[in-house]
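Trainee: My questions are about this predicted structure, shown below with the sequence.
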Amino acid sequence: MPPLADSGRRTLARIVDMILVGIVVWLLTWAFGVHEYNVNGDHVEVGKSVGQSVIAVVLYIAYDTFMMSKYGQTLGKKWLNMRVADLDDGATPSVQTNLIRALVLWVPFAFCCACIWTAICGGWSYFDKPYKQGLHDKAAKTVVVSTG
């Protein structure tokens, strides 16, 4: 198996992917008039916020699952010379494995605690031994390896 990817590069790749998909989420929610709720003293529109979260989680999960299953990497990982591999044999993970990985990463992100969950889930790789796995990698039994 190739060497494990550096956690700093992994973080940068995730930021790139979040920006790319975030732009699409913003465009779709803007086009459909779904946006974060506005709070005033008399009225709170929570339904629109939930709608935006649903759009975000579906797009992030679809992006990660499709890209990882087809190419073993997202655009951010490709640009930074990394890919996701099964822990046991180094192969490109199956659709099911990638779906588990994406669900663990993105469902809490979209519906609960975006910044905190992303920092915990992905940040886990900074101190995990010996495989530098994020919590989503642990759930899916995957690792991120260097490709170049």
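Mentor: Here it is on my side, so go on. Numbering: from 1, shown residues only.
Trainee: contacts, neighbours, all on C-alpha from now
Mentor: Noted.
Trainee: Could you check how far whichever helix or strand residue 47 is part of is from the centre of its chain?
Mentor: According to DSSP states H and E, residue 47 maps onto helix 46-71. In terms of Cα atoms, centre = their mean, to the nearest Å, the centre of helix 46-71 is set 9 Å apart from its chain centre.
Trainee: which residues in the protein form strands?
Mentor: For the chain, applying DSSP state E gives strands covering 82-86, 142-146.
Trainee: and of those, who's closest to residue 113?
Mentor: The closest of the strands of the chain to residue 113 is strand 142-146. By Cα to Cα, the value is 23.6 Å.
Trainee: Comparison target, given below:
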Amino acid sequence: MSDMNEPPMPDDNRRTGWAELGLGGTVQLANPGLRLGARVLDVIIGGILGVIVFFVVAAASFDNGTSGFSTGTTVVTLILGLLVGIAYEVWPTALWGQTLGKRIVGIKVVHAMTGEAPGWGKAMGRWAVPALPSVIPFVQFIGWIFTLLCYVSLTWDRVHQGWHDKAAGTLVIRLR
């Protein structure tokens, strides 16, 4: 935040906790701690949903008389897991700018130009930049490092944008 808890002047390049939208107006940015809290909650909730998908597919696999996961069952599990991730992250971000974790901690993703919910393309891009590299076969370790750096990169950016925010043209703002 600025020294007087007010938005900075437009030519101010310091890290103040505020950002100007492309079409005018100023927003208060969510700090990295709030964003980390929301991410942890979202990982926990997403993990629970992933485990449910795993057990549903496993139960269906065993009902078919197989004794375990076949290659087809594994592929189905991965695809369903990916769809659950998209449904949990992209859909609410596109429409409202918030996942459940973001809603709980009081932050929101907005289009950097308008300050509105980002929409489908930006939400999908914002999700894909950190998520997809970590599922590429044979280079997952490098993908996980990229994903970590993607999230950590917001700590050294003036307006707290991670690489995924920069790629999508979004900001994460504080609501309370």
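Mentor: Nice, I can see it. Not measured: the values here are computed from a predicted model.
Trainee: Superposed, what's their TM-score?
Mentor: The TM-score (TM-score structural alignment, normalised by the length of the first structure) is 0.81; 138 aligned residues with a Cα RMSD of 2.3 Å.
Trainee: now for the helix holding residue 47 of the first structure, which elements pack on it?
Mentor: For helix 46-71 of the first structure, the packing partners by 3 or more Cα pairs under 8 Å, 6 or more residues apart in numbering; DSSP states H and E come out as helix 7-31, helix 95-111.
Trainee: cutoff 6 Å now
Mentor: Using 3 or more Cα pairs under 6 Å, 6 or more residues apart in numbering; DSSP states H and E as the contact test, the elements touching helix 46-71 of the first structure are helix 95-111.
Trainee: quick one, the helix it packs on and helix 46-71 angle?
Mentor: 150 degrees (axes from the mean of the first three to the mean of the last three Cα atoms, to 10 degrees).
Trainee: next one: helix 95-111 of the first structure to chain centre, how far?
Mentor: Once both centres are worked out by Cα atoms, centre = their mean, helix 95-111 of the first structure turns out to sit 7 Å from its chain's centre.
Trainee: Then stretch 101-119 of the first structure?
Mentor: 8 Å.
Trainee: which residues sit in contact with the equivalent of residue 168 of the second structure over in the first structure?
Mentor: Per TM-score structural alignment, the equivalent position to residue 168 of the second structure in the first structure is residue 140. By Cα atoms under 6 Å, 6 or more residues apart in numbering, residue 140 of the first structure lies in contact with 97, 100-101.
Trainee: mind redoing it with 10 Å?
Mentor: By Cα atoms under 10 Å, 6 or more residues apart in numbering, residue 140 of the first structure lies in contact with 86-87, 93, 96-104, 134.
Trainee: what number of residues lie near residue 116 of the first structure?
Mentor: By the criterion of other Cα atoms under 10 Å, residue 116 of the first structure has 12 neighbours.
Trainee: by how many degrees do the helix holding residue 47 of the first structure and helix 7-31 diverge?
Mentor: If you take the same axes, to 10 degrees, helix 46-71 of the first structure sits at 130 degrees to helix 7-31.
Trainee: so what's the most centrally placed residue in the second structure up against?
Mentor: Centroid-nearest residue in the second structure, with Cα atoms, centre = their mean: residue 127, separated by 5.2 Å. Counting by Cα under 10 Å, 6+ apart, residue 127 of the second structure touches 85-86, 89-90, 93, 121, 164-165, 168.
Trainee: hmm, 7 Å instead?
Mentor: By Cα atoms under 7 Å, 6 or more residues apart in numbering, the contact list for residue 127 of the second structure reads 89-90.
Trainee: Show me what counts as buried in stretch 74-87 of the second structure.
Mentor: 74, 77-78, 80-82, 84-86 (16 or more other Cα atoms under 10 Å).
Trainee: What is the nearest of these to residue 40 of the second structure?
Mentor: residue 85 (14.4 Å).
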